[in-house]
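Fold the following, please.
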Amino acid sequence: MGTLKGFLNPKKVENIKFVVSNRFVDDDGNPLEWELRALSAKESELLQTDCMIKKASSRRGVSSLDLDAALYTKKMMAKCVVKPDLNEIDIQDAYGVSCAEDVLGNMLTSGEYTALSNKLLDVNGFNEIFEDEVKEAKN
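A predicted model of the protein is given here:
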């Protein structure tokens, strides 16, 4: 019974704090911490479904769906950022966009965007998977 209980009461995945850039500071000049969260597998699946694009039909008239990885990354990042709240109208207006998914592209430099993306891969457990694959490939 002890094993089943462990599956019924998992440890909560805690949000983490991360300084994306020293450009965003409080009134005292201290870098602002962003709050990031992990997506559940279900949330990720729903995002993937939203990011499918229809691939051109083959000669046999059969079309297929492919994941638009760039769109998925953009939507995933917007969902994982808790603070700042990218859904706030004021922040969207400030960066000249009309949806949360577009804020980060205008708000961050390309290096900051990559740093945030890499951190979110960590938060969601993807980098652990990649590290294991790299170790396997080296052996």
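
Only C-alpha atoms from now on, for both contacts and neighbour counts.
Fine.

Distance-wise, check residue 107 relative to residue 34.
Taking Cα to Cα, to the nearest Å as the measure, residue 107 falls 13 Å from residue 34.

and the two? which has more neighbours close in?
Shown here are residue 107 and residue 34; by other Cα atoms under 10 Å, residue 34 has more neighbours (18 against 15).

And this one, please, so the two structures can be compared:
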Amino acid sequence: MSKFKAFLKGNVKEVENASLKLDRFEEAIVLRPLSSAEADKINEQCFKTKPGVKGRPERVFNVVKYNREICVASIVHPDLNDTELQESYGVRGADNLYSAMFLLGEATQILEKVTEISGIDLSMDDDIEAAKN
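The predicted model follows:
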């Protein structure tokens, strides 16, 4: 038996989509977990080169854009790319629809759920607590 059999794609447990019910909407939104590759791609898009010390180019990370983009990428339902839905909010593009559609508190709830189902909500405190037990 292979030492890495448990890591073969066919043997890996799938992470299911999650529903999140927001008070203002009759239906729950559906979120999917993001893969590391998807997060890396979004991460790279969130850097901007700006002039730094002595005019040297400096890469600056936009954490607000990153958080918004991982949320937009994670939403399965409703389809943020749907033209009718975008038109109803008077915007174009999934990221603009996300910003127009959700209140700050709702966006925070979405971000928390996305990080939870994608496995990035674990903090160092959780690791320390687990090690103690």
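
tally of neighbours for whatever residue of structure 2 lines up with residue 119 of structure 1?
Residue pairing (TM-score structural alignment): residue 119 of structure 1 is matched to residue 113 of structure 2. The local packing of residue 113 of structure 2 (other Cα under 10 Å) involves 21 other residues.

One more: residue 73 of structure 2?
Counted with other Cα under 10 Å, residue 73 of structure 2 comes out at 19.

Give me the nearest residue to it, chain neighbours excluded.
Take residue 73 of structure 2 and drop its neighbours on the chain: the residue closest to it by Cα to Cα, 6 or more residues apart in numbering is residue 34, 7.8 Å away.

Would you mind finding the match for the one you found in structure 1?
Counting by TM-score structural alignment, the partner of residue 34 of structure 2 is residue 39.

doesn't the match of residue 119 of structure 1 fall inside a strand?
No: assigned with DSSP: H, G, I helix; E, B strand; the rest coil, residue 113 of structure 2 falls outside any strand and is helix.

contacting residues for it?
Neighbour list for residue 113 of structure 2: 20, 31 [criterion: Cα atoms under 8 Å, 6 or more residues apart in numbering].

Give me the distance between it and residue 90 of structure 2.
Distance of residue 113 of structure 2 to residue 90 of structure 2, computed by Cα to Cα: 27 Å.

what about the nearest residue to residue 115 of structure 2 once chain neighbours are set aside, how many residues close to it?
In this structure, residue 115 of structure 2 finds its nearest non-sequential neighbour in residue 121, 5.1 Å apart by Cα to Cα, 6+ apart. By the criterion of other Cα under 10 Å, residue 121 of structure 2 has 14 neighbours.

any idea how far residue 121 of structure 2 is from residue 81 of structure 2?
27 Å.

now swap in residue 24 of structure 2 and tell me
In this view, residue 24 of structure 2 and residue 81 of structure 2 are 20 Å apart by Cα to Cα.

Who has more neighbours out of those two?
In this view residue 24 of structure 2 and residue 81 are compared by other Cα under 10 Å, and residue 81 has more residues nearby, 14 against 10.

okay, now the nearest residue to the more buried one once chain neighbours are set aside: neighbour count?
Using Cα to Cα, 6+ apart and skipping residues adjacent in sequence, the residue nearest residue 81 of structure 2 is residue 94, 5.2 Å away. Using other Cα under 10 Å, residue 94 of structure 2 has 20 other residues around it.

Same question for residue 70 of structure 2.
Residues near residue 70 of structure 2, counting by other Cα under 10 Å, number 20.

before we move on, what about residue 114 of structure 2?
Counted with other Cα under 10 Å, residue 114 of structure 2 comes out at 27.

Sounds good, over and out.
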